[in-house]
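S.K.: sequence and predicted structure, then a few things I'm wondering about:
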Amino acid sequence: MRKADVKVPVTLGVMSRCPDALLCEAVFDKVVAKVGDKIELSLSFIGTLNDTDKDFGVSCMHGPDECAGNVQELCAVMYLPQQQWWSFLQCQNFNGRNKIGTPETALSCAEVAKFSWEESGVGDCAGSSGDGKGEEGVELLKESVQTSRLLGIAKSCTVMINAEKVCVHDGTWKECDNGHTPEDFIRQINDEYDDLNRHLH
């Protein structure tokens, strides 16, 4: 019996209402469609810890609704299978960035992604009303902001494949030595996947 294959860790350093993040996540939608089963996808959010913010303890560049959107997405990542939370995120984005983080968008996108806001754990985590102010979700956001800082993720969107920063979209694509099309990311993921799993077989 062969060991389970090692998946390639892929992290997107983002802010939920950032135009660069939406563009990046649209590119990655094509990547997930092709190599979703080979990756362990995660989101790392950019913000600033701020003790005076009573709702989130974090300042988000595009305002409190972005903090709420970040929380909703982190809770979805925590409680749902990858394909399902990714559908939720794409639905949020599809509604337009000025709707991301609102309870209406979160609850309607839960329906689109076919999970129960109440029963999945996402609602408990993010706030049952969909406001993104659930205690667990807010803690996840603080941790995520600290992780981004430790990883050196300062720009949304930063793409990391197997802990290496491979590309940044900040107004335009930058620092993308190996390209920035879906095909480029798919190739890099396949190469990493083969490397990680070579010794297993």
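M.R.: Ah, there it is. Just so it is clear, the model here is predicted, and its values are computed rather than measured.
S.K.: C-alpha only now, for contacts and for neighbours.
M.R.: Noted.
S.K.: spatially central residue for this structure, please.
M.R.: Leu43 (2.9 Å; Cα atoms, centre = their mean).
S.K.: who's in contact with the helix or strand it falls within?
M.R.: Element membership of Leu43, judged by DSSP states H and E, is strand 39-45. For strand 39-45, contacts defined as Cα atoms under 8 Å, 6 or more residues apart in numbering pick out 7-16, 70, 74, 77, 82, 141, 144-145, 147-148, 189.
S.K.: mind doing that once more with 6 Å?
M.R.: Strand 39-45 has contacts (Cα atoms under 6 Å, 6 or more residues apart in numbering) with Lys7, Val8, Pro9, Val10, Thr11, Leu12, Gly13, Val14, Met15, Ser144, Val145, Ser148.
S.K.: what helices and strands are in contact with the helix or strand following it?
M.R.: Sequence-wise, the next helix or strand downstream of strand 39-45 (DSSP H and E) is strand 48-49. With contacts defined as 3 or more Cα pairs under 6 Å, 6 or more residues apart in numbering; DSSP states H and E, the packing partners of strand 48-49 are strand 58-59.
S.K.: what's the following helix or strand after the strand it packs on?
M.R.: Using DSSP H and E, the helix or strand that directly follows strand 58-59 along the chain is helix 64-79.
S.K.: pull the distance from that following helix to the chain's centre.
M.R.: In terms of Cα atoms, centre = their mean, to the nearest Å, the centre of helix 64-79 is found 9 Å from the chain centre.
S.K.: all strands of this protein, in order?
M.R.: With DSSP state E as the criterion, the chain has strands at 8-14, 39-45, 48-49, 58-59, 158-161, 164-170, 172-174.
S.K.: included below, for side-by-side comparison, is a second structure:
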Amino acid sequence: MEKLPIHTGDADGSDPENSSNSRRDRSIPPHRIAIAAGFLFCWYLFIKLAPTTELSHGCIKHHAPGSTVPGIPNSWAPDTPDQTWEEYNKQPQTDLVDTKIPLEAHIMSKCPDAQICLQRLVLPAMEQISDKVDFQLSFIASVTNDSSEIKCMHGPAECIGDMLILCAANLPFPPTDDEAMLPQSYPRTPIIRSLGFANCLINEYPRIPEREFVHQCALEYGIDFESLNTCASQQNDEPDNGENGGPPLSGIALLRNSALRSSSLDAKISCTVRLDEKTWCIHDSGAWKDCAQDGSNPQVLADEVERLYAERN
């Protein structure tokens, strides 16, 4: 199985294991809140109005027909870079339907604990069991059903990082120009791409949401940058994805739903890993805790997934 590239170390060269302030929330004076809100608004204007590199059909169009972005297994990509949904849907479906094991990580995109958790547990395990799990990244933020407000512990930039990762995971794949015409069964970004993109951002989380940095990570993992911009800059808070003539895929709506999910599951610590709907292991303030078995060991996690998968298939 193709390995997921694993970046290690913090952006400044320090070891994130020694960081103890990943969950510390600070009181912010009103004028700084206004500045932060202005920053978020300027980001929306920036990604809407600034010129972008043309990435129609994603970065895979720069490769020869039948090839894929380096590091991406062929089984995750369409047969040709410009393959349409109709062509994709006509392909014979030879894979048997199987029961995949739920695996989920609840994180904050600018949290050092999330970086350690992904790189030392989730990614090494996923190299072995990505085809046997139903994996998703969920995000932790302050949100309620009674208000449209969303607050992220590490500020508005973290909310943007969360939205970018959620948008990348939910974009149509292969890319299309008209999301509103897509059937619900249209595939979304393969996990090996979306998780690689998430790790690329979180590996240098202090740089989120620098435009050039986000663009570089999107290019590396074959994420259509223009579509990513459109999703992250949507200010519509409706939980839709452009289907049936509804509003287009919205990063704000995705983050709201994700944060509500984390809250409903009482996942309040970044990073909390859940396997088969139960807490598997938590990394908090630089240390592993509340782990099942030797849960911080990626091989133990992979072995448990293999066991559960064999039982159910």
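M.R.: Now that the structure is in, tell me what you want to look at. Everything numeric in this text was worked out from a predicted model, so none of it was measured.
S.K.: that older thread, what's the average distance of the strand holding Leu43 of the first structure to the second structure?
M.R.: Compared with the second structure after fitting, strand 39-45 of the first structure has a mean deviation of 1.0 Å; criterion: mean Cα distance after the TM-score superposition for the first structure.
S.K.: got the buried residues for that strand?
M.R.: Neighbour counts over strand 39-45 of the first structure (16 or more other Cα atoms under 10 Å) mark Ile39, Leu41, Ser42, Leu43, Ser44, Phe45 as buried.
S.K.: which bit of the second structure covers it?
M.R.: Aligned using TM-score structural alignment, strand 39-45 of the first structure spans residues 133-139 in the second structure.
S.K.: counterpart of Cys291 of the second structure over in the first structure?
M.R.: With TM-score structural alignment as the criterion, Cys291 of the second structure pairs with Cys176.
S.K.: isn't that match up against Cys167?
M.R.: Yes - using Cα atoms under 6 Å, Cys176 of the first structure is in contact with Cys167, at 4.3 Å.
S.K.: between the two, tell me which one has more neighbours.
M.R.: Cys167 (21 against 15; other Cα atoms under 10 Å).
S.K.: now whichever residue in the first structure pairs up with Pro156 of the second structure: how far from Gly57 of the first structure?
M.R.: In the first structure, the residue paired with Pro156 of the second structure according to TM-score structural alignment is Pro64. When distance is defined by Cα to Cα, to the nearest Å, Pro64 of the first structure is 10 Å away from Gly57 of the first structure.
S.K.: I figured Gly251 of the second structure hits Thr230, correct?
M.R.: No - in this structure, Gly251 of the second structure is not within contact of Thr230 by Cα under 6 Å, at 8.9 Å.
S.K.: ok, the two, which is more surrounded?
M.R.: Legend: neighbour count by other Cα under 10 Å for Gly251 of the second structure and Thr230, higher for Gly251 (33 against 18).
S.K.: contacts only, for the counterpart of the more buried one in the first structure.
M.R.: Matched to the first structure by TM-score structural alignment, Gly251 of the second structure sits across from Gly137. Gly137 of the first structure is in contact with Val71, Cys75, Cys125, Ala126, counting by Cα under 6 Å, 6+ apart.
S.K.: hmm, back to that, okay, the contacts of strand 39-45 of the first structure in TSV with neighbour count and distance to Lys155 of the first structure next?
M.R.: Formatted as TSV, the contacts of strand 39-45 of the first structure follow (neighbours: other Cα atoms under 10 Å; distance: Cα to Cα, whole Å):
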residue	neighbour count	distance to Lys155 of the first structure
Lys7	19	25
Val8	25	22
Pro9	18	19
Val10	20	16
Thr11	22	13
Leu12	25	10
Gly13	29	7
Val14	28	7
Met15	25	9
Ser144	21	14
Val145	22	12
Ser148	22	10
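S.K.: closest to Ala106 of the first structure among those?
M.R.: Met15 (15.9 Å; Cα to Cα).
S.K.: any idea what that closest one aligns with in the second structure?
M.R.: Met15 of the first structure maps onto Met108 in the second structure when the alignment is built from TM-score structural alignment.
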